[in-house]
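> here are the coordinates; sequence isn't available:
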C-alpha cells in the first residue's frame, strides 16, 4: 500500500440499540462497529464530517486504516460496509473489520489506463472499451495497492487486453483463475459501417459490451 496508513479517529459508543444510534446521529456522529480478530466487537462513533470527507475522497472500502479509539490500542481495520440513508445517501452506520498486516483479503482495485497518447489503435480512430474498471484481487492487508496500471501504448484496433498482460503488485493475485478481459480497442463506427456495406448479405448484431458478454465469449 502506497504511503503511510491513514488514521481513522473514533470514540467508544456508550449504549447499544436504535436509541443510542439515533442519539449519536443527533450529536453529529455516525455509529459503527469494529469486529474480527481475537477481541469482542466494539461499538464506536465516528465524526460525521470527517467520515463524509473520507468517503468523498474515494476508495474508502479498499483503504487500510489505523483506527484510534481512546482507551484502546491502535488497530488496523478495513471497511466492510457503509449503510446509507435511502433518501439523503448519507452514511448512517459503518462496519469495520480488524486486520493483521499479514491478513489476506479480497478487494476491488481500480484499473488505471496509461499510454493512450501513444496507442496506435486510438490514433487511428479506434475506441477503447473498458470492460473492468476495477479488478477483484487477493491482497495482503499491509500492502493494499491504490491501483493497478494497464499499459495500452502498443494496442491496435481489434486487440484485447487481459489480466495476464498486467503486472500485479507483489503478493497480489486475481480472485478469478481464468485470463479475463480488462479492455479492448474496437474499430471506429465509420469504418465498421463501411465494412458492412462491402458485405453481400449484411447483417447487424448489437451486443452490449459488458463483463457478462465478454465472459460468455471467452468460455465458448
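That came through, no problem. Since the structure is predicted, the reported quantities are computational estimates derived from the model, not experimental observations.

> for the rest of this, base every contact and every neighbour count on C-alpha atoms.
Fine.

> what helix or strand is the closest residue to residue 160 other than its chain neighbours located in?
With C-alpha to C-alpha, 6 or more residues apart in numbering as the criterion, residue 160 has its nearest non-adjacent residue at 4.2 Å, and that residue is residue 184. Element membership for residue 184 (DSSP states H and E) is strand 181-186.

> for that strand, packing partners?
Counting contacts by 3 or more C-alpha pairs under 8 Å, 6 or more residues apart in numbering; DSSP states H and E, strand 181-186 packs against strand 127-130, strand 160-162.

> was I right to think residue 160 contacts residue 183?
Yes - here residue 160 reaches residue 183: they are 6.1 Å apart, a contact under C-alpha atoms under 8 Å.

> so which of those two has more stuff around it?
With neighbours defined as other C-alpha atoms under 10 Å, residue 160 and residue 183 compare such that residue 183 has more, 24 against 17.

> can you give me the strands for this protein?
Along the chain, the segments classed as strands by DSSP state E run 7-12, 29-35, 42-47, 64-69, 75-84, 91-99, 104-114, 127-130, 134-140, 147-151, 160-162, 173-174, 181-186.

> between these, which gets nearest to residue 54?
With C-alpha to C-alpha, the closest approach to residue 54 among the strands of the chain belongs to strand 7-12: 9.4 Å.

> relative to strand 64-69, how tilted is that closest one?
Per axes from the mean of the first three to the mean of the last three C-alpha atoms, to 10 degrees, the angle that strand 7-12 makes with strand 64-69 is 30 degrees.

> buried set for strand 7-12?
Within strand 7-12, the residues that qualify as buried are 8-12, counting by 16 or more other C-alpha atoms under 10 Å.

> let's have those in CSV, adding distance to residue 213.
Output for the buried residues of strand 7-12, formatted as CSV (distance: C-alpha to C-alpha, whole Å):
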residue, distance to residue 213
8, 40
9, 43
10, 44
11, 47
12, 48
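
> and those, which is closest to residue 111?
Using C-alpha to C-alpha, residue 8 is the member of these that lies nearest residue 111, at 25.5 Å.

> how many other residues sit next to the nearest residue to that closest one once chain neighbours are set aside?
Leaving aside its sequence neighbours, residue 8 sits nearest to residue 67 (C-alpha to C-alpha, 6+ apart; 4.8 Å). Using other C-alpha under 10 Å, the number of residues around residue 67 comes to 21.

> try this one side by side with the last:
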C-alpha cells in the first residue's frame, strides 16, 4: 500500500485532498496529531517515512519541508507556489507537451496554480503551434471564487464582511503567478494579469483577449479552436 503524508492537512487545500483520497483502498494517509504538527522532529520523520508527500503549506514552509527530506525515495507534490519555476522540479500540468511522461517518473512535482492552469490551457498550445508569437504582449482577465483565498477570505465573505460582488486586486502587476505563466507558456514577455475575486464560493473564469487580425499568421477563430481541440483530445482533467 502506498503511504501519503499531507503536510498542512488542516488547511483548505489539505482538507480537500484528504477527502479526495479517503475512498482509496490502495493509499494510507499519514497525519500528525495536533500537538505534533509543528514539531520539527515529528515532521521530519513523517516526511521521510512516506512514499509520497503532499505539501499544502505557505511557500516558505514548503521550502522548509523539502529541506527536511533526506532520502531519495520520498516523492513530493507541492501545492504551494514555491517550486513552480524552480530548477529540478517538474511542472504538474500533464496536458502540456511531454509533461505527462515527466510527471509519472518525477521525484518532485509542483502543482500548477489556479489562474495559471486556465491561462496555460488557453495560451500554451497556441504558442506551441505558432499561432501566438512567443513575444506577443498578452493580458489576462480573471475572476475566482473566494475559497481560493484560504481560511481568512472564506471567513470574511461568509460572515458578511465583504459586501462587494466583485473586487479587483494585485493592482501592482506583481502577482506571484506571473512568472509561472510566462515560463510555462514559453513567452518572452510577462503578461499583464488583472485578477479579481467574486462573491461566490468556488469557480473561475480566465479570459485572454486576442486581436486575430494583429497576429502574424492571421489565424481564424476556427483555426484556434482546432489547435485547442487537438491539444486536449482525450484529456480527462476536470
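Right, received. Where do you want to start? Treat the numbers as computed from the prediction; the structure is a model and nothing was measured.

> after superposition, what's the TM-score here?
Scored against TM-score structural alignment, normalised by the length of structure 1, the superposed chains reach a TM-score of 0.27; 101 aligned residues with a C-alpha RMSD of 5.5 Å.

> surely residue 77 of structure 2 touches residue 91?
No - under the criterion of C-alpha under 8 Å, residue 77 of structure 2 makes no contact with residue 91, lying 9.9 Å away.

> contacting residues for residue 50 of structure 1?
With contacts defined as C-alpha atoms under 8 Å, 6 or more residues apart in numbering, residue 50 of structure 1 has no neighbours.

> how near is it to residue 64 of structure 1?
Distance, residue 50 of structure 1 to residue 64 of structure 1, by C-alpha to C-alpha, to the nearest Å: 16 Å.

> next one: residue 95 of structure 1
To residue 64 of structure 1, residue 95 of structure 1 is 13 Å away according to C-alpha to C-alpha.

> for the helix or strand hosting residue 66 of structure 2, packing partners?
Assigned by DSSP H and E, residue 66 of structure 2 belongs to helix 59-68. If you count contacts as 3+ C-alpha pairs under 8 Å, 6+ apart, helix 59-68 of structure 2 packs onto helix 40-49.

> now the helix it packs on and helix 59-68, what's the angle there?
Using the same axes, to 10 degrees: helix 40-49 of structure 2 against helix 59-68 is 70 degrees.

> neighbours around the closest residue to residue 142 of structure 2 other than its chain neighbours, how many?
Leaving aside its chain neighbours, residue 142 of structure 2 sits nearest to residue 206 (4.3 Å; criterion: C-alpha to C-alpha, 6+ apart). By other C-alpha under 10 Å, the residues close to residue 206 of structure 2 number 19.

> what about residue 206 of structure 2, which SS state?
strand (DSSP: H, G, I helix; E, B strand; the rest coil).

> following the helix or strand harbouring residue 101 of structure 2, which helix or strand comes up?
Assigned by DSSP H and E, residue 101 of structure 2 falls within helix 99-105. Sequence order places strand 108-110 as the next helix or strand after helix 99-105 of structure 2, per DSSP H and E.

> remind me what that next one packs against, helices and strands.
On a contact count with 3+ C-alpha pairs under 8 Å, 6+ apart, strand 108-110 of structure 2 meets strand 75-78, strand 90-91.

> columns distance to residue 45 of structure 2 and mean neighbour count on top of the ones you listed, output as JSON lines?
Shown next, in JSON lines, are these (distance: least, C-alpha to C-alpha, whole Å; neighbours: other C-alpha atoms under 10 Å):
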{"stretch": "strand 75-78", "distance to residue 45 of structure 2": "14", "mean neighbour count": "24"}
{"stretch": "strand 90-91", "distance to residue 45 of structure 2": "25", "mean neighbour count": "24"}
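
> possible to save the ones you listed as TSV with distance to residue 48 of structure 2?
Compiled in TSV, these are given as follows (distance: least, C-alpha to C-alpha, whole Å):
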stretch	distance to residue 48 of structure 2
strand 75-78	9
strand 90-91	20
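
> quick one, which of those strands gets closest to residue 150 of structure 2.
Nearest to residue 150 of structure 2, of all those, is strand 75-78, at 16.4 Å by C-alpha to C-alpha.

> which parts of structure 2 are helices?
For structure 2, the helices defined by DSSP state H occupy 12-21, 40-49, 59-68, 99-105, 114-128, 150-158, 178-185, 221-231.

> tell me the spacing between the residue nearest to residue 160 of structure 1 and residue 108 of structure 1.
Applying C-alpha to C-alpha, the value for residue 184 of structure 1 to residue 108 of structure 1 is 20 Å.

> with neighbour numbers in mind, choose between those two.
residue 184 (22 against 18).

> pretty sure the more buried one is touching residue 150, no?
No - the criterion here is C-alpha under 8 Å, and residue 184 of structure 1 misses it with residue 150 at 11.5 Å.

> can you verify my assumption that residue 150 of structure 1 contacts residue 111?
Yes - at 6.7 Å, residue 150 of structure 1 and residue 111 qualify as touching, with contact defined as C-alpha under 8 Å.

> quick one: the strand holding residue 184 of structure 1 to strand 104-114, angle?
The directions of strand 181-186 of structure 1 and strand 104-114 differ by 20 degrees, with the same axes, to 10 degrees as the criterion.

> and strand 181-186 of structure 1 with strand 147-151, angle?
Orientation check (the same axes, to 10 degrees): strand 181-186 of structure 1 against strand 147-151 gives 30 degrees.

> could you tell me the end-to-end distance of stretch 47-64 of structure 2?
Stretch 47-64 of structure 2 has an end-to-end distance of 11 Å (C-alpha to C-alpha).

> ditto for stretch 123-135 of structure 1
Distance between the two ends of stretch 123-135 of structure 1: 27 Å, counting by C-alpha to C-alpha.

> since that was my last question, I'll sign off now.
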